[in-house]
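Visitor: This is a predicted model, with the sequence first.
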Amino acid sequence: MTENSFLYSRADMPHTPGGREVRSIDGSPSSIAAHATAIEDLGQKMASAALTLELFADGTVGKGESFEAIREQAKKVHADLSTAAKRYRPSGEALAAYGRSLETAQGATGWRVSGAERTWEEVRAASLALGGATAEKREWERNERNDVEQTGTAPSDASEQAAFDAAVEDWEYYWSGFDAPTETWEGAYEAACSGLEKVNEDGVSDSFWDNSMPFVEAMLAVLLVVGILLIIVAFVVTGPLALLAGVLAAVAGVLSLLGEIAKLNAGRGDWQSVALAAVGIIPFGKLAKFATFVNPGKFPQLTAVFRIAGDDFAQYGSKLDDFLKTRIPDLFEGAHGLNSQNLMRVLYTPKFLLQGNVRVDGWRAGWQALAGNPTNAAQAIGGAADVYVRFLGTLAGVNSALS
């Protein structure tokens, strides 16, 4: 026998033992399935398109000059398109799995919801009837205890209690069975959400290089502009500014090489650009000028190359120190510590850069300045190679930026 209480007469149905509200589960499994199929199909098409673009990019298909513009664009697009395909297809699979779970859950809960709503009205009516019968019974019993004269037979609530018990039993069949399939659906919903988040955030895990691409590409764009300015400065003037241009060009060359390697690792670059950037940091003119450094009997080859490559830094530092000696003769005589010397270098650098700069006299002098002012045929050939590589790298960078 179920004890009657005000809970059974309320309009709102109590929550289930699992604390859930008995209600229909929203959503259209067929619509979700259609979206999932469309997403999976789109992912497959993206993958096919990415593969085709990759074939264009690596030259497997499409020969001739008419394909060059397509090839350059394909290099930029195919990696991103392939990544998008990897995200779309698992997203479609996650949605499809949820659509199937939703359909199952709706089939298992729909009839329970409608049954619980229908029988709840019967429970409420039976509860009110039982409440009225019980009140009459208790009033009769109270009058009996108080010796109040009464006529007729004593009222009973037995039939109302039986009707109430039956109504509650019917209702609980639907009501208590709502938790299990709903819990399964909730798990499927969470799995679908987690699956979509995993695919879009962690499922296609971007590498360090992928995450660095915005910075790397911006750095290469800045270095392109810097490289053009350095070429102009080195071509137009000689003196401290030209020395500084050489130092900055060496730094820019190393950074450009690192940037091209980063792009290659992220699937957005090519070996041609890496090779061009690598050749660009080799000082052919200085190798010819300091050929004795490479003599294994006097200097290890690897160390010699680094020493030659750093010659711009050495020349700049030497000229700056010579300039400082004219301003502070005893700066390097031991009267001042290293910190003081470095401080003076920083303070006097602007003045150093503004003095002694001379405009070159014509195109020939400008070319010789860019080539390192060669004094023999070997240095001229090496310097010409340096100029050619610098111009070639700059033109390639401009073409890449405009395409």
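Guide: Right, received. Where do you want to start?

Visitor: Could you use CA atoms for every contact and neighbour count after this?
Guide: OK.

Visitor: can you give me the helices in the chain?
Guide: With DSSP state H, the ranges of helices along the chain come out as 29-57, 68-145, 158-175, 179-197, 208-236, 240-265, 271-280, 284-289, 301-309, 311-327, 338-354, 362-370, 377-402.

Visitor: what comes up buried for the last one?
Guide: It stands for helix 377-402. The neighbour-count check on helix 377-402 (16 or more other C-alpha atoms under 10 Å) flags 378-387, 389-391, 393-394, 397 as buried.

Visitor: Between which two of those residues is the distance greatest?
Guide: 378 and 397 (28.6 Å; C-alpha to C-alpha).

Visitor: Quick check: residue 376 vs residue 284, distance?
Guide: In this structure, residue 376 lies at 13 Å from residue 284, with C-alpha to C-alpha, to the nearest Å as the measure.

Visitor: between these two, which one's more packed in?
Guide: Counted by other C-alpha atoms under 10 Å, residue 376 and residue 284 do not tie: residue 284 has more neighbours, with 24 against 10.

Visitor: Excluding residues flanking it in the chain, which one is nearest that one?
Guide: residue 382 (4.4 Å; C-alpha to C-alpha, 6 or more residues apart in numbering).

Visitor: Verify the stated contact: that neighbour with residue 282.
Guide: No: judged on C-alpha atoms under 8 Å, residue 382 makes no contact with residue 282 at a distance of 10.0 Å.

Visitor: Need the helices of the chain in JSON lines (columns: distance to residue 295).
Guide: As requested, these are exported to JSON lines (distance: least, C-alpha to C-alpha, whole Å):
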{"stretch": "helix 29-57", "distance to residue 295": "43"}
{"stretch": "helix 68-145", "distance to residue 295": "43"}
{"stretch": "helix 158-175", "distance to residue 295": "93"}
{"stretch": "helix 179-197", "distance to residue 295": "60"}
{"stretch": "helix 208-236", "distance to residue 295": "30"}
{"stretch": "helix 240-265", "distance to residue 295": "24"}
{"stretch": "helix 271-280", "distance to residue 295": "21"}
{"stretch": "helix 284-289", "distance to residue 295": "11"}
{"stretch": "helix 301-309", "distance to residue 295": "7"}
{"stretch": "helix 311-327", "distance to residue 295": "17"}
{"stretch": "helix 338-354", "distance to residue 295": "34"}
{"stretch": "helix 362-370", "distance to residue 295": "26"}
{"stretch": "helix 377-402", "distance to residue 295": "16"}
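
Visitor: Second structure follows, compare the two:
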Amino acid sequence: MTENSYVYSREDMPRTDGGRRVRHIDGDPGVITTEAGEIESLGEKMARAAATLQLFADGTVGKGASFDAIREQAKEVYEDLDVASRRYRPSGAALGRYATALSAVQSSTDWRVDGAHRTWPDVRDASWALSSAEGDQREFDRNEDHDIEQTGTRPSTAGEQGAFDSAVETWEMYWSGYDAPVETWEAAYETACSSLERTNANGVSDGFWDNAMPFVEVMLEILFYVGIALLIVAFFVTGPLALLAAVLAAVVGVLSLLGEIAKLNAGRGDWQSVALAAVGIIPFGKLAKLGRLADFADVGARFPRLSGALRLGGDEFLQYGRALDDFVGARIPGLFDVGGPHGLNSQNLMRMLHTPAFLADGNSVITSVAQGWRNLAGNPANALEAVGGSIDAYFQVMDSLVGAGDRLS
């Protein structure tokens, strides 16, 4: 005889002794088996292709200049294929074993799940009926204890108890057998996951640049729009804002070149983009000043032209720094005096505090296209500098147009 309990009167059936809810195990073993076979077959094909390419790579087959030209590429490809095949074949085998375990657990549990859910309402109804009969019996006994006259004999619960015991026995036949096959399936699932993780750890994995690509690509996208904004400022504005735009444009150019090199290294870029970014940071207009480089050199420099070239490479920063210092020095006399009372920390603090006023002072907007072009060209002083500066301006504009075209296409 099964003792009635609130557990049997609930809407949802209780968990099994193993703490599991009685439910169908999801998944299609047939589909998984097919996919596993295809993955394993692909791994076999990769292994055969890798073995063939290795023969080219080590010179076993293929003689002549034409084969020599592709031998290095064959070496790189065969190594990647070999690693990929060592990942795919065991992955397919692991999935195949899991599909077998999944098929077994579904065969063992599907009918149990269906039967448990089908018979549970009978258990619940029988539990309620037994509880009602037991309530009638308790009420009769209470009346007897208080000498209340009653008609009839004491109610019996035998019929309700028998129906309840039968319903529970039928339901438990399905419910109690659920744990064992599911435990076997859970072990197979964990084994498959461990096998796949182990294979992935020993197989193909993303390198540093592959992981860094999302950041690099977002950075390049931001730099593109920043570059367009700086180009507009350089074309239409003169004064401190134009000097700051030149400094930022130099930084943007270098970062863009590094980003394109990173994309190329990760196999997502191309030489054309790298070349365009590299040409974009070459200061052709400043190179035209090579004849006057000694004027820019450090005093007493052993190689004045080389020293001058290095200075021209950072000319934007020097011009901006000199203009800012002149602005701050005019407002705080003696700030930059050598041996004066103001140290480097005080000077840098004053530079920072006065930068907003400096950038807002003395700017002007031009409407002449010719003057705007001269601004982009660096305001050349002679024909040679005009040619070099025009090349700079041309590549700045072309870089923006090419980038815009790529994004629109």
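Guide: All right, it came through fine. Note that the coordinates shown come from a computational prediction; the quantities given were computed from them, not determined experimentally.

Visitor: related to what we said a few turns ago, quickly name whichever of the buried residues of helix 377-402 of the first structure is closest to residue 216 of the first structure.
Guide: Comparing these against residue 216 of the first structure with C-alpha to C-alpha picks out residue 397 as the nearest, at 13.7 Å.

Visitor: The closest residue to residue 196 of the second structure other than its chain neighbours: what's it in contact with?
Guide: Here the nearest residue to residue 196 of the second structure in space, its sequence neighbours aside, is residue 91; by C-alpha to C-alpha, 6+ apart that works out to 5.7 Å. Listed by C-alpha atoms under 8 Å, 6 or more residues apart in numbering, the contact set of residue 91 of the second structure reads 36, 39-40, 195-196, 199.

Visitor: Swap in 10 Å and give it another go.
Guide: Remark: with contacts taken as C-alpha atoms under 10 Å, 6 or more residues apart in numbering, residue 91 of the second structure is in contact with 36-37, 39-40, 43, 85, 192-193, 195-200.

Visitor: Check residue 337 of the first structure too.
Guide: Listed by C-alpha under 10 Å, 6+ apart, the contact set of residue 337 of the first structure reads residue 331.

Visitor: Return the residue of the second structure aligned against it.
Guide: In the second structure, the residue paired with residue 337 of the first structure according to TM-score structural alignment is residue 343.

Visitor: Residue 351 of the second structure versus that match, what's the distance?
Guide: 12 Å.

Visitor: Find residues that contact each of those two.
Guide: Contact criterion C-alpha under 10 Å, 6+ apart; residues shared by residue 343 of the second structure and residue 351: none found.

Visitor: Can you give me the neighbour number for the closest residue in space to residue 270 of the first structure that isn't next to it in sequence?
Guide: Computed as C-alpha to C-alpha, 6+ apart, the closest residue to residue 270 of the first structure that is not its neighbour in sequence is residue 264, at 5.6 Å. Taking other C-alpha under 10 Å as the criterion, the count of residues near residue 264 of the first structure is 16.

Visitor: In contact with residue 264 of the first structure, which residues are there?
Guide: In this structure, residue 264 of the first structure makes contact with 209, 258, 270-271, 273-274, judged by C-alpha under 10 Å, 6+ apart.

Visitor: distance of it from residue 209 of the first structure?
Guide: Look at residue 264 of the first structure and residue 209 of the first structure: by C-alpha to C-alpha, they are 9 Å apart.

Visitor: for residue 88 of the first structure, same thing?
Guide: Plainly put, residue 88 of the first structure is 22 Å away from residue 209 of the first structure if you go by C-alpha to C-alpha.

Visitor: So if I had to pick from these two, which one is more boxed in?
Guide: More neighbours surround residue 88 than the other of residue 88 of the first structure and residue 209, with 24 against 18 (other C-alpha under 10 Å).

Visitor: Now the more buried one. Nearest residue, chain neighbours left out?
Guide: In space, and not counting its chain neighbours, residue 88 of the first structure is closest to residue 43: 4.8 Å by C-alpha to C-alpha, 6+ apart.

Visitor: can you pull the contacts of the one you found?
Guide: Residue 43 of the first structure makes contact with 37, 49, 81-92 under the criterion C-alpha under 10 Å, 6+ apart.

Visitor: So residue 373 of the second structure versus residue 243 of the second structure, what's the distance?
Guide: Between residue 373 of the second structure and residue 243 of the second structure the distance, using C-alpha to C-alpha, works out to 16 Å.

Visitor: go on, residue 273 of the second structure?
Guide: Residue 273 of the second structure sits 27 Å away from residue 243 of the second structure when distances are taken as C-alpha to C-alpha.

Visitor: Between these two, tell me which one has more neighbours.
Guide: residue 243 (23 against 19).

Visitor: Is the more buried one in contact with residue 362, as I believe?
Guide: No: the pair formed by residue 243 of the second structure and residue 362 falls short of the contact definition of C-alpha atoms under 10 Å, at 11.6 Å.
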